[in-house]
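# coords below, sequence missing:
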């Protein structure tokens, strides 16, 4: 398939899957329940954090997270007492447990009180049209306060060769405005051109079959290779092709 045919194929698939019906089976439905900017971004960040494994389980557990935050995540983050945190200790999603959940709430409060919020801390560290250094700096800021060492594994670091799939997905949700009501696009200070594809087993396998990606491991080096390929197809909105790659892999067994 030449570049022109590949672009037409992926544009068609991206348009097909980047549709409101996509929300019904995707974790992005959780932040869509909120209207306050801070509620949306906190719900999105926590949901993205547990987005690995069975999608139904992810969605069910994300709903449990929101229930434990009284369905007012920003108010809970900013105004919780130690007693309010106790019910969170029973939460578990795979290796993310209640201790991690409590740490995330405390670290999020730190981000909003001392770094002007999630958008500001990411926007301050965009480097050369890439958000990967910003993810690294965000992790440093997130764990500036006293924290459990075990919890650090739940925020990936691209500068340690991680593809950072979940946090790149969160950033896609926040930054990209697709005009179709799927991605939320509530952050105006970061350009969609700086986004990276949330690289996972599905998107990686499809990208290799389409010769967009040669590297076998789904790591930071593979992400850079895929980013460059997708930006050649659309430099302004490269991660729209995440819908195509994911849809082809999950729904069409491409």
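The structure has been received and is ready for your questions. Computed from a predicted structure; not experimentally measured. Numbers count the residues shown, from 1 in each chain.

# Only C-alpha atoms from now on, for both contacts and neighbour counts.
Fine.

# which parts of the top helix by length along the chain are buried?
Taking DSSP state H as the assignment, the helix of the chain that covers the most residues is helix 98-114. Buried residues in helix 98-114, counting neighbours by 16 or more other Cα atoms under 10 Å, are found at 98-112.

# Would you map the helices across this protein?
Counting by DSSP H, the helices of the chain are 3-17, 37-49, 55-68, 73-79, 82-85, 98-114, 118-123, 132-142, 165-175, 201-209, 220-233, 241-250.

# another one to put next to it:
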């Protein structure tokens, strides 16, 4: 059965309402930054949780909590003040292909971002073009990288990547709708600038609903589906991430 575009929009609005609520937080990596109230703690904890957000959600949350523990439960203070000798504590950390060497590089790169480049919001919000921002951020983030293997853990949309995890992170930081899930603590970008965090779940549901024609989950598909979602809500198109992800990952649509 093919749904009309009005039926698709109605379904999407219904599912946004169902999933964009505090109950969603408990089984999602966004739980990690919700443990903090200070802007810098939220954005650092969120960035690190989003970085390892692939695989089983229980494993993601468990390992993200471990990262927070390695920072003594104070992300911003640790990032600003840690010394190289403090990085010994990460020995043995691993989440899939992200290991202690990668984590140490992220700690060092974040310290440089905060001490010399105005923090994560400034570094990821140079223009209104999200693809350009992420690509420029990657270059800046790894400017003095000692571990070249770690570069793969930040995607580059200008090289075709869907950049799912950073787009998800940007949704967390930028969207503000008082529903208790996304934070809305960044204001250099608007929700209208955001792109859909495209993965297997959101991609498959988008195609089943005939919102996405392109077969690959790449940046061209991100732009295609994001533009379609803008037809439903030009001001806040990425709220539909809740619907697409919920339908796919939670309801098995």
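Everything's here; your move. Note that the coordinates shown come from a computational prediction; the quantities given were computed from them, not determined experimentally.

# How close are the two chains, by TM-score?
Here the superposed chains carry a TM-score of 0.97, computed using TM-score structural alignment, normalised by the length of the second structure; 251 aligned residues with a Cα RMSD of 0.9 Å.

# before we move on, back to that, okay, the helices of the first structure in a markdown table with distance to residue 151 of the first structure next?
Below are the helices of the first structure laid out as a markdown table (distance: least, Cα to Cα, whole Å):
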| stretch | distance to residue 151 of the first structure |
| --- | --- |
| helix 3-17 | 34 |
| helix 37-49 | 11 |
| helix 55-68 | 17 |
| helix 73-79 | 17 |
| helix 82-85 | 16 |
| helix 98-114 | 5 |
| helix 118-123 | 18 |
| helix 132-142 | 11 |
| helix 165-175 | 15 |
| helix 201-209 | 24 |
| helix 220-233 | 21 |
| helix 241-250 | 28 |
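
# what's near enough to touch the corresponding residue of the first structure for residue 42 of the second structure?
In the first structure, the residue equivalent to residue 42 of the second structure is residue 40, according to TM-score structural alignment. For residue 40 of the first structure, the contacting residues are 31-34, by Cα atoms under 8 Å, 6 or more residues apart in numbering.

# cool, and residue 68 of the first structure?
87-88.

# What's it aligned with over in the second structure?
Residue 68 of the first structure maps onto residue 70 in the second structure, by TM-score structural alignment.

# about what we covered before: which stretch of the second structure lines up against the longest helix of the first structure?
Against the second structure, helix 98-114 of the first structure falls on residues 100-116 (TM-score structural alignment).

# how far does that stretch sit from the chain's center?
Once both centres are worked out by Cα atoms, centre = their mean, to the nearest Å, stretch 100-116 of the second structure turns out to sit 18 Å from its chain's centre.

# Stretch 161-170 of the first structure now?
6 Å.

# what does stretch 62-69 of the first structure give?
Relative to its chain's centre, stretch 62-69 of the first structure lies at 18 Å (Cα atoms, centre = their mean).

# and if you look at stretch 136-150 of the second structure?
Centroid separation between stretch 136-150 of the second structure and its chain, computed with Cα atoms, centre = their mean, is 18 Å.

# Pull up the distance across it, start to finish.
Start-to-end span of stretch 136-150 of the second structure (Cα to Cα, to the nearest Å) is 16 Å.

# Check stretch 206-216 of the first structure too.
12 Å.

# Check stretch 176-190 of the second structure too.
9 Å.

# Contacts for it next, please.
For stretch 176-190 of the second structure, contacts defined as Cα under 8 Å, 6+ apart pick out 20-22, 24-25, 30, 39, 121-122, 125, 128, 171-175, 191.

# tally of neighbours for the residue nearest to residue 240 of the second structure when sequence neighbours are not counted?
With Cα to Cα, 6 or more residues apart in numbering as the criterion, residue 240 of the second structure has its nearest non-adjacent residue at 6.0 Å, and that residue is residue 16. Residue 16 of the second structure is flanked by 20 other residues according to other Cα atoms under 10 Å.

# Which residues are in contact with residue 16 of the second structure?
Neighbours of residue 16 of the second structure in contact, by Cα under 8 Å, 6+ apart: 239-243.

# go on, residue 23 of the first structure?
29, 182 are the contacts of residue 23 of the first structure under Cα under 8 Å, 6+ apart.

# That one maps to what in the second structure?
Using TM-score structural alignment, the partner of residue 23 of the first structure in the second structure is residue 25.

# now residue 184 of the first structure
Checking TM-score structural alignment: residue 184 of the first structure goes with residue 183.

# gap between that match and residue 88 of the second structure?
Here residue 183 of the second structure is placed at a distance of 32 Å from residue 88 of the second structure (Cα to Cα).

# Then residue 247 of the second structure?
Remark: distance between residue 247 of the second structure and residue 88 of the second structure (Cα to Cα) = 42 Å.

# Which one's more surrounded, these two?
Each of residue 247 of the second structure and residue 88 has its neighbours counted (other Cα under 10 Å); residue 247 has more, 22 against 10.

# okay but that one is in contact with residue 253, surely?
Yes. Residue 247 of the second structure is within contact range of residue 253, at 5.2 Å (criterion: Cα atoms under 8 Å).

# so what sits against both of the two?
residue 205.

# coming back round to it: and of the contacts of residue 40 of the first structure, the nearest to residue 200 of the first structure?
residue 31 (21.3 Å; Cα to Cα).

# what about the closest one, neighbour count?
24.

# now residue 61 of the second structure
22.

# Count the residues that sit near the closest residue to it other than its chain neighbours.
Among residues not flanking residue 61 of the second structure along the chain, residue 29 sits closest, at 5.5 Å (Cα to Cα, 6+ apart). Other residues lying near residue 29 of the second structure total 24 when counted by other Cα under 10 Å.

# which residues does residue 29 of the second structure contact?
49-50, 53, 57, 60-61, 64.

# Skipping adjacent residues, who's closest to residue 160 of the first structure in space?
residue 220 (8.0 Å).

# Isn't that neighbour up against residue 168?
No. Contact criterion Cα under 8 Å: residue 220 of the first structure and residue 168 do not qualify, at 11.5 Å.

# if we can go back for a sec, which residue in the first structure lines up with the residue nearest to residue 240 of the second structure?
Under the alignment (TM-score structural alignment), residue 16 of the second structure maps onto residue 14 of the first structure.

# before we move on, back to that, superposed on the first structure, what's the mean shift for the match of helix 98-114 of the first structure?
Comparing stretch 100-116 of the second structure with its match in the first structure after superposition yields a mean distance of 0.5 Å (mean Cα distance after the TM-score superposition for the first structure).
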